[in-house]
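Asks: quick one: sequence plus predicted model below, questions after.
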Amino acid sequence: MDGVTAGGGARGRTITTEVPARLDRLPWSRWHWMIVIGLGTVWILDGLEVTVVGNIASRLSEDGSGLAITDAQVTGLGAALYVAGACSGALFFGWLTDRYGRKKLFLITLAVYLAATAMTALSFSAWWFFLFRFLTGFGIGGEYAAINSAIDELIPSKYRGRVDLIINGSYWLGAMGGALLSVLALNTDIFPKDLGWRLTFGLGVVLGLVILVVRRHVPESPRWMFIHGHEEGAEELVDGVERQVEEEKGEPLPAPGRPITIEQRESVGFVEIARTLFRSYPKRAVLGFALFIGQAFLYNAITFGFGSILVKFFDVSSGATGYFFAVIAFGNFLGPLLLGRFFDTVGRKVMIAGTYLLSGALLFVTAWFFSQGWLNATTMTACWCVVLFFASAGASSAYLTVSEIFPMETRAMAIAFFYAIGTAAGGISGPLVFSDLTSSGVVDDAVLAFCIGAALMTVAGTVAAFFAVDAEGKALEDIATPLSVREATAGG
């Protein structure tokens, strides 16, 4: 068996493998594009989903919509249930992903998301709508854990940073599409009140089914396979990828780096995961908390009340706010797209700290401009775009960071844990803190909201300046030694 020596039973066997080194030395190829398209495009659906619901809330509450629900229920209880579903789904599916594999779970989580979205489109009462908003969030939360772990383990170390950032940033392409789609859906000259909003959910289902077909061809993570007793399958999978890449490039691949010796295991318990995160890597745990909470509050400071600010302070009609949001969303996408490669070249620590600190400082400046009455709807949107250009790259790097700085056996659960913390902070604390501030019509209240978000982003950037890990170009196993390696070494 090429590259692997093994002995003993299925559990506790010690094996030596070159699989991680072989994956990391691969040049970019069509195989990698298949992974990006199959796994990454679901963030577009997430952005579409969240934005559409926020923008069509007013239509759902109107007489004749086919749903007896109020605007406040959609944006309040409905949003809270979506957040609760995302947090619980991340933790539940994150644990399953580390235990049963990446592929099984990224197929299951997308199926849950698709089924729940389809059922939302068929809503006939408020309780039905709320139930399937929770289940939609449940599927999306699981997606973050299963997909980010798979992407990091399949993409070569040279490209991991930029690919992860761009994929997470593609959420904003969906948000932009959702904003424009909601304008179309709200036009009663085109669709009846009880049909347009249903069709927007239906479109998400259609796009999701296309992604599901492509995703069926994305393989299991070979890294997960060899730790969980499937080393022969991991070797065969990598053999096939290498042949495919050599045929495409027309030249042999360079020799891989050093092999790794691990002791195979079946699963990791919650106690060991918690001990690993907080006892073995306390500074990295603090970093994860800071990054996720900082970006959550900055985004809530801007996006939670952007419509109210435009309407109350700049006399923009409520029907036109979707166009402004589409512009903001485009600025968000450009950040990871244009800055992503610098996370692999300039370095993680400089870029993570820099994007957080710069976006925080720019939001402070925006708050000052706003307090002085120097902005109109267009210039305010332009300021937000500049802030979020940097903030989006920083926020995407939060997902990259927690997915690569902890041991492989805990990766999906670590992503799930910090995602749940950030989502809860943004979806629960955010509305409580910012709803009154951004909708009061008082300039000082809106300025305070901006300053809170900017301050927490600045704190996170400062933490990153001290605690961020120089992970650029490094194998995942070098950034955080797998628990299995530690045990194998200790045993002999």
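Replies: Right, received. Where do you want to start? Predicted, not measured: the structure shown is a model, and the values here were computed from it.

Asks: every contact and neighbour count from this point should use C-alpha atoms.
Replies: Will do.

Asks: what's the helix or strand hosting Met225 packed up against?
Replies: Element membership for Met225 (DSSP states H and E) is helix 222-227. Applying 3 or more C-alpha pairs under 8 Å, 6 or more residues apart in numbering; DSSP states H and E, we find helix 222-227 packed against helix 19-24, helix 126-154, helix 231-249.

Asks: what does it contact?
Replies: Applying C-alpha atoms under 8 Å, 6 or more residues apart in numbering, the contact partners of helix 222-227 are 19-20, 101-102, 153-154, 231-235, 237-238, 262-266, 408-409, 484.

Asks: give me the contact list for stretch 456-469.
Replies: In contact with stretch 456-469 (C-alpha under 8 Å, 6+ apart) are residues 283-284, 287, 290-291, 293-295, 297-298, 348-350, 352-361, 405.

Asks: in strands only, show me those residues.
Replies: Within the contacts of stretch 456-469, no residue falls in strands by DSSP state E.

Asks: which ones among these lie within helices?
Replies: Those of these mapping onto helices are 283-284, 287, 290-291, 293-295, 297-298, 348-350, 352-361, per DSSP state H.

Asks: out of those, which end up buried?
Replies: Buried members of the ones in helices among the contacts of stretch 456-469, scored by 16 or more other C-alpha atoms under 10 Å, are 283-284, 287, 290-291, 293-295, 297-298, 348-350, 352-361.

Asks: can the helices and strands packed on helix 222-227 go into TSV with extra columns for mean neighbour count?
Replies: Shown next, in TSV, are the helices and strands packed on helix 222-227 (neighbours: other C-alpha atoms under 10 Å):
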stretch	mean neighbour count
helix 19-24	22
helix 126-154	25
helix 231-249	16
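
Asks: another one to put next to it:
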Amino acid sequence: MSQELTRNQRLDRLPVTGKHRRLLLGSGIGWALDAMDVGLISFIMAALAVHWGLTPTQTSWLGSVGFVGMALGATFGGLLADRIGRRQVFAITLLVYGLATGASALATGLGVLIALRFIVGIGLGAELPVASTLVSEFAPRRIRGRMVVLLEAFWAVGWIAAAMIGAFVVTADDNGWRWALALGMVPTLYAIYVRKGLPESVRFLEDKGRHEEAEQVVSSFEAQVDPAELERLDAAEHDHLRLAPREDFEDATSIWERRLRRRTAGLWIVWFCVNLSYYGAFIWIPSLLVADGFSLVRSFQFTLIITLAQLPGYAVAAWLIEVWGRRSTLATFLLGSAASALFFGTASTELTIIVAGCLLSFFNLGAWGALYAIGPELYPSPVRGAGTGAAAGFGRIASIIAPLVVPPILAFGGSIALFGLFSAAFLVAAGAALTLPEQRGKVLDA
């Protein structure tokens, strides 16, 4: 009976197998390495402000230039993934930013370091939407959103690793930041595994007419399920296909055509506002704590504690996304982020700083998980990489702006004005999230 179903439907009806778990872990490790690299720059900014005597403006450019690269990488990485494959782009981007990060450890001046951070950003920006698209296209339909949120949870693992490196390596001596960047070369080696160990997207292979390869990939997943169980799943899938809502956009050629433009606009607004608030806050938190009079070591320890709250945020989002749905979960976590940002802006004691920071981590990173889950589901296979990549690329414009606007806003209105801006951006994102279609349980491809 399985031959009556398309390959995509055969993947959709499977339970979670060992190959699914290996795909999630393999993609997640790459995701965590990305997060570690992004997180490290926040600690290096604070350290170099002390060791090199950087001005707030110079520090801002060091934080922003990587996001310029990420904007370009996200946009063109998604387009490239639709042309040469998700797995290929995943491996290439790991190689690019791993080598550039390692080279950054040898930088002798701010100009060289900024140039290398731009190259790092290109690799980072291209990798993130490609990895989420790959996992989304393999995940069983019943837990597709949950698997993408679990992938996003590896971001917290990487950021925690960055916080630990910041607390124990960057602060070790004046050259600690160089050793921290040297550790960023790990993705270079991991790229070899990605190229050989992860499967290529079946949807991509079919779009390119590589049907024999696509069949081999699907069969390898089915081989891990008992044949009698497959028969039962086939019958259940046929029943589901008769009743399930679906979207037939297989002939779509642009993310801005009439049927898709509203969701594209809504997704871009969410990406922009979340990037503005997240990177404006978290890239600067270590430096803001130092400016408030805390020592470098103490501020890094606070940041590590705050970062740990990301993990339960992802866990709750992963559960709710299949219970409430994508849209409601995303909007709820964005509203929680808005309230937490206001709380952090008014926090003045060690206890309130930590509590407010933990709440901001919890809600903001839960929102990120839901956002990455909903993005690939909004588009059909031929433009899925382009859709997720373009949204991420547009969002990176905000991440470029965010570190640059922090110093003048702090000078003008202090922390209350700064985190009030971030809170307002989260509220706008929540409104935009409610305009997106709910995709839970829908059949995405024929």
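Replies: Yep, it's here. Remember, it's a predicted structure, so these values are computed and weren't measured experimentally.

Asks: that older thread, for Val433 of structure 1, which of the helices and strands packed on helix 222-227 of structure 1 is the nearest?
Replies: Val433 of structure 1 lies closest, by C-alpha to C-alpha, to one member of those: helix 126-154, at 22.1 Å.

Asks: once aligned to structure 2, how far is the closest one on average?
Replies: Following the fit onto structure 2, the mean deviation recorded for helix 126-154 of structure 1 is 1.6 Å by mean C-alpha distance after the TM-score superposition for structure 1.

Asks: looks to me like Thr261 of structure 1 is in a strand.
Replies: Yes - counting by DSSP: H, G, I helix; E, B strand; the rest coil, Thr261 of structure 1 is part of a strand.

Asks: can you count the residues close to it?
Replies: By other C-alpha atoms under 10 Å, the residues close to Thr261 of structure 1 number 18.

Asks: cool, and Phe270 of structure 1?
Replies: Phe270 of structure 1, neighbours per other C-alpha under 10 Å, totals 12.

Asks: before we move on, the earlier item: which one of the helices and strands packed on helix 222-227 of structure 1 lies nearest to Gly174 of structure 1?
Replies: Nearest to Gly174 of structure 1, of all these, is helix 126-154, at 13.9 Å by C-alpha to C-alpha.

Asks: other SSEs contacting the helix or strand following that closest one?
Replies: Next in sequence after helix 126-154 of structure 1, counting helices and strands by DSSP H and E, comes helix 160-169. Packed against helix 160-169 of structure 1 by the contact rule (3+ C-alpha pairs under 8 Å, 6+ apart) you find helix 42-55, helix 126-154, helix 321-339, helix 342-345, helix 377-404.

Asks: show me what the next helix-or-strand element following the last one is packed against.
Replies: Sequence-wise, the next helix or strand beyond helix 377-404 of structure 1 is helix 411-424, with elements assigned using DSSP H and E. If you count contacts as 3+ C-alpha pairs under 8 Å, 6+ apart, helix 411-424 of structure 1 packs onto helix 79-100, helix 126-154, helix 282-303, helix 377-404.

Asks: redo those helices as CSV? Include distance to Phe434 of structure 1.
Replies: Shown next, in CSV, are those (distance: least, C-alpha to C-alpha, whole Å):
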stretch, distance to Phe434 of structure 1
helix 79-100, 15
helix 126-154, 22
helix 282-303, 6
helix 377-404, 16
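
Asks: Glu220 of structure 1: helix or strand, and which one exactly?
Replies: In the assignment (DSSP H and E), Glu220 of structure 1 maps to no helix and no strand.

Asks: with adjacent residues omitted, what lies nearest to it?
Replies: Of all residues not flanking Glu220 of structure 1 in the chain, Lys103 sits nearest, at 4.9 Å (C-alpha to C-alpha, 6 or more residues apart in numbering).

Asks: aligned counterpart of the one you found in structure 2, please.
Replies: The equivalent of Lys103 of structure 1 in structure 2 is Arg87 (alignment by TM-score structural alignment).

Asks: what sits against that match?
Replies: Counted by C-alpha under 8 Å, 6+ apart, Arg87 of structure 2 has contacts Ala81, Leu134, Val194, Arg195, Leu198, Pro199, Glu200, Ser201.

Asks: Arg259 of structure 2: neighbour count?
Replies: Using other C-alpha under 10 Å, Arg259 of structure 2 has 12 neighbouring residues.

Asks: what is the burial count for the counterpart of Ile166 of structure 1 in structure 2?
Replies: Residue mapping for Ile166 of structure 1 onto structure 2 gives Leu150, with TM-score structural alignment as the criterion. Leu150 of structure 2 is flanked by 22 other residues according to other C-alpha under 10 Å.

Asks: same deal with Leu173 of structure 1?
Replies: Other residues near Leu173 of structure 1 number 24, with proximity taken as other C-alpha under 10 Å.

Asks: ok, it touching Leu334?
Replies: No - using C-alpha atoms under 8 Å, Leu173 of structure 1 is not in contact with Leu334, being 9.6 Å away.

Asks: going by secondary structure, the equivalent of Ser435 of structure 1 over in structure 2 is in what exactly?
Replies: Matched by TM-score structural alignment, Ser435 of structure 1 corresponds to Pro407 in structure 2. Secondary structure assignment for Pro407 of structure 2, by DSSP H and E: helix 381-433.

Asks: tilt between that helix and helix 261-282?
Replies: Put simply, helix 381-433 of structure 2 runs at 70 degrees to helix 261-282, going by axes from the mean of the first three to the mean of the last three C-alpha atoms, to 10 degrees.

Asks: tell me how many other residues crowd Val271 of structure 1.
Replies: Neighbour count of Val271 of structure 1, defined by other C-alpha under 10 Å: 8.

Asks: in which helix or strand does it reside?
Replies: Using DSSP H and E, Val271 of structure 1 sits within helix 270-275.

Asks: packing partners for that helix?
Replies: Helices and strands touching helix 270-275 of structure 1, as assessed by 3+ C-alpha pairs under 8 Å, 6+ apart, are absent.

Asks: now Val297 of structure 2: how far from Leu288 of structure 2?
Replies: According to C-alpha to C-alpha, to the nearest Å, Val297 of structure 2 and Leu288 of structure 2 sit 13 Å apart.

Asks: likewise Tyr190 of structure 2?
Replies: In terms of C-alpha to C-alpha, Tyr190 of structure 2 sits 34 Å off from Leu288 of structure 2.

Asks: find the nearest non-adjacent residue to Phe344 of structure 2, please.
Replies: Spatial nearest neighbour of Phe344 of structure 2, excluding adjacent residues (C-alpha to C-alpha, 6+ apart): Ala356 at 4.8 Å.

Asks: residue in structure 1 paired with the one you found?
Replies: Aligned counterpart of Ala356 of structure 2 in structure 1: Cys383 (TM-score structural alignment).
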